[in-house]
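*Asks:* everything below, folded, please.
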Amino acid sequence: MKLIIGNKNYSSWSLRGWLACKQSGLSFEELTVPLYGEDWDELKRSSDDLAPSQGKVPILWDGEAVVWDSLAIIEYLADKVGRDRFWPKEDDARAMARSMVAEMHSGYLPLRRQCPMNIRRRVVDAEVPDDAKADIVRIMTLWAEARARFGKGGPFLFGTFCAADIIYAPVVSRFLTYGIPVPGFARAYMEAVWEHEWMQEWITAAEEEDWVIEQFETPVVK
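*Replies:* Now for the predicted structure:
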């Protein structure tokens, strides 16, 4: 398998696809393309690897099979290795995990826009607009319910690391970058995600990158 991703410091969707490949336990080759670089437009037009997704990352090639979109990658890999590797076994837990993943995948646009992922950066006294604050409150509510109902088997949302943690990992990064205050249970969860060996591998690589994308260095938050 070959996974094409963007800059590790900024690309939240790439992080999700990469964590999904790690969770699968399957070996894969990793190819990084520098997003928004001088040759980015030409690369999107000319690269056969990127063509099926119209230049969007992540994109997973598995022989002749091609999968783009991070949630589609999760589902494709779950079909290959067994759904229990990615999703809780019990119906009620799995129902909530799927709903949380779908909500994150399609929503929270104010938070995404106001607080772009930037692993290397730390913003002091960030002023988060009300619509992004509403997103944060909603996420805290979901995290609290998942942990209270299904998190007794470990430090993650549903106990053990699963698709829900993969999808919310970039949110953990955003909260740390912008110093978002969170209650103790959320802080413990964020620490578990941040200290996970795969996250540490990704973070180390992000810190070593020399690419800078100015539009993500000057977010709307002040």
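*Asks:* rest of the way, CA atoms for contacts and neighbours
*Replies:* Fine.
*Asks:* number of residues surrounding Asp130?
*Replies:* Number of residues near Asp130 (other Cα atoms under 10 Å) recorded here: 11.
*Asks:* what sits against it?
*Replies:* Residues near Asp130 by Cα atoms under 8 Å, 6 or more residues apart in numbering: none.
*Asks:* try the one 3 residues further on
*Replies:* By Cα under 8 Å, 6+ apart, the residues touching Lys133 are Leu111.
*Asks:* element containing it?
*Replies:* In this assignment (DSSP states H and E), Lys133 forms part of helix 130-150.
*Asks:* helix or strand right after that helix?
*Replies:* Counting by DSSP H and E, the next helix or strand C-terminal to helix 130-150 is helix 163-177.
*Asks:* what's that following helix packed up against?
*Replies:* helix 12-24, helix 91-106, helix 184-195 (3 or more Cα pairs under 8 Å, 6 or more residues apart in numbering; DSSP states H and E).
*Asks:* closest one to Lys222 among those helices?
*Replies:* For the helices and strands packed on helix 163-177, the distance to Lys222 is smallest for helix 12-24, at 21.0 Å, taking Cα to Cα.
*Asks:* can you tell me the closest non-neighbouring residue to Ala93?
*Replies:* Phe150 (6.5 Å; Cα to Cα, 6 or more residues apart in numbering).
*Asks:* what's the burial count for the one you found?
*Replies:* Phe150: 22 neighbours (other Cα under 10 Å).
*Asks:* same thing with Lys8?
*Replies:* For Lys8, using other Cα under 10 Å, the count is 27.
*Asks:* what's the answer for Val137, then?
*Replies:* Neighbours around Val137, by other Cα under 10 Å: 12.
*Asks:* just Lys80 next, same as before
*Replies:* 11.
*Asks:* now the other sequence, so there's something to compare against:
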Amino acid sequence: MKLIIGNKNYSSWSLRAWLAAKQSGLSFEELIVPLFGEDWEAAKSQSSEIMPSGKVPILWDDETVIWDSLAILEYLGDKVGRERFWPKDDAARGMARSMVCEMHSSYAALRKTCPMNIRKRYGGVQLPDEVKADIVRILQLWAEARARFGQGGPFLFGTFGAADIFYAPVVTRFLTYGVGVPGFAQSYMEAIWEHDWLQSWINAAEDETWVLEQYEKAPAA
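*Replies:* As a prediction, the model looks like this:
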């Protein structure tokens, strides 16, 4: 398998697909195409061979091509068993799926105002009300998942799974923009941040030389 991703410092959807690939336990080759650089344009121009959707992430598995991070996760779940990604309990699995889909389709204000930038740290950021509303909603979901289903470990549903994969970029955003969180969320964020796979991604992001100026500005309230 080959996974095509963007810059590790900035590409939140790439992080999700990469974590899903790691969680699958399958071996895969990683190909980074720097966002908005010359290689990016060249790759898009060869879309029929490399990037059929013109976007990252993309997973190639022999002749099978899967784009979109959630589709990649579900495809990998079909290959190795869905229990590797989703809770076994029906109620927990239902909530986990709902949380993943909400993350996949919502929180536009947070995404736009606070793009992922792992290397950056801002202090005293005043976030717009619509971003604060997204943050409150996410924290409510985290609190419910941890309270109802998190007894088996430090992650949202106890053990590391699809919900953690999809909210991992949010953890990095909260740290980058200095979002204050309650104690339970702080503990969860520490568990995500200290996970071996995320640490590997973070170290690679810090070693990247690409800088996208449009993602380096502090957000305005």
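*Asks:* quick revisit: show me what contacts the residue nearest to Ala93 of structure 1?
*Replies:* Phe150 of structure 1 makes contact with 93, 157-159, according to Cα under 8 Å, 6+ apart.
*Asks:* make CSV from those and add distance to Trp13 of structure 1 and neighbour count to it.
*Replies:* CSV is the format used below for the contacts of Phe150 of structure 1 (distance: Cα to Cα, whole Å; neighbours: other Cα atoms under 10 Å):
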residue, distance to Trp13 of structure 1, neighbour count
Ala93, 24, 17
Leu157, 19, 28
Phe158, 21, 27
Gly159, 23, 16
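*Asks:* from those, pick the one nearest Val123 of structure 1.
*Replies:* Minimum distance to Val123 of structure 1 across the contacts of Phe150 of structure 1 is 26.1 Å, recorded for Leu157 (Cα to Cα).
*Asks:* distance of that closest one from Pro181 of structure 1?
*Replies:* To Pro181 of structure 1, Leu157 of structure 1 is 19 Å away according to Cα to Cα, to the nearest Å.
*Asks:* hang on, the earlier thing: out of the helices and strands packed on helix 163-177 of structure 1, which is the most enclosed?
*Replies:* helix 12-24 (a mean of 24; mean count of other Cα atoms under 10 Å).
*Asks:* so it versus helix 163-177, what angle?
*Replies:* Orientation check (axes from the mean of the first three to the mean of the last three Cα atoms, to 10 degrees): helix 12-24 of structure 1 against helix 163-177 gives 140 degrees.
*Asks:* I figured Asp68 of structure 2 was touching Ile58, is that so?
*Replies:* Yes. Here Asp68 of structure 2 reaches Ile58: they are 6.8 Å apart, a contact under Cα atoms under 8 Å.
*Asks:* who has more neighbours out of these two?
*Replies:* For Asp68 of structure 2 versus Ile58, the count of surrounding residues by other Cα under 10 Å is larger for Ile58: 26 against 18.
*Asks:* which residues does the more buried one contact?
*Replies:* Contacts of Ile58 of structure 2 by Cα under 8 Å, 6+ apart are 3-5, 51, 65-69, 72.
*Asks:* and Gly81 of structure 2, by the same measure?
*Replies:* Gly81 of structure 2 is in contact with no residue at all, counting by Cα under 8 Å, 6+ apart.
*Asks:* in stretch 131-144 of structure 2, what's buried?
*Replies:* Across stretch 131-144 of structure 2, burial judged by 16 or more other Cα atoms under 10 Å covers 131, 134-135, 138-139, 141-143.
*Asks:* now it on structure 1. Mean distance?
*Replies:* For stretch 131-144 of structure 2, the mean deviation from structure 1 after alignment is 0.2 Å (mean Cα distance after the TM-score superposition for structure 1).
*Asks:* you'd agree Gly55 of structure 1 is in a helix?
*Replies:* No. Applying DSSP: H, G, I helix; E, B strand; the rest coil, one finds Gly55 of structure 1 to be coil, outside a helix.
*Asks:* for Gly6 of structure 1, see how far away the residue of structure 1 most remote from its centre is.
*Replies:* No residue in structure 1 sits farther from the centre than Ser46, which is 27.0 Å out by Cα atoms, centre = their mean. Look at Ser46 of structure 1 and Gly6 of structure 1: by Cα to Cα, they are 16 Å apart.
*Asks:* was I right about Gly124 of structure 2 contacting Gly178?
*Replies:* Yes. Using Cα under 8 Å, Gly124 of structure 2 is in contact with Gly178, at 7.4 Å.
*Asks:* and these two? Which one has more around it.
*Replies:* The neighbour count for Gly124 of structure 2 versus Gly178, taken as other Cα under 10 Å, is higher for Gly178 (15 against 9).
*Asks:* OK, contacts around Arg174 of structure 1?
*Replies:* 115-119.
*Asks:* now these as TSV including distance to Glu207 of structure 1 and secondary structure?
*Replies:* Converted to TSV, the contacts of Arg174 of structure 1 look like this (distance: Cα to Cα, whole Å; DSSP: H, G, I helix; E, B strand; the rest coil):
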residue	distance to Glu207 of structure 1	secondary structure
Cys115	18	coil
Pro116	16	coil
Met117	13	coil
Asn118	10	coil
Ile119	8	coil
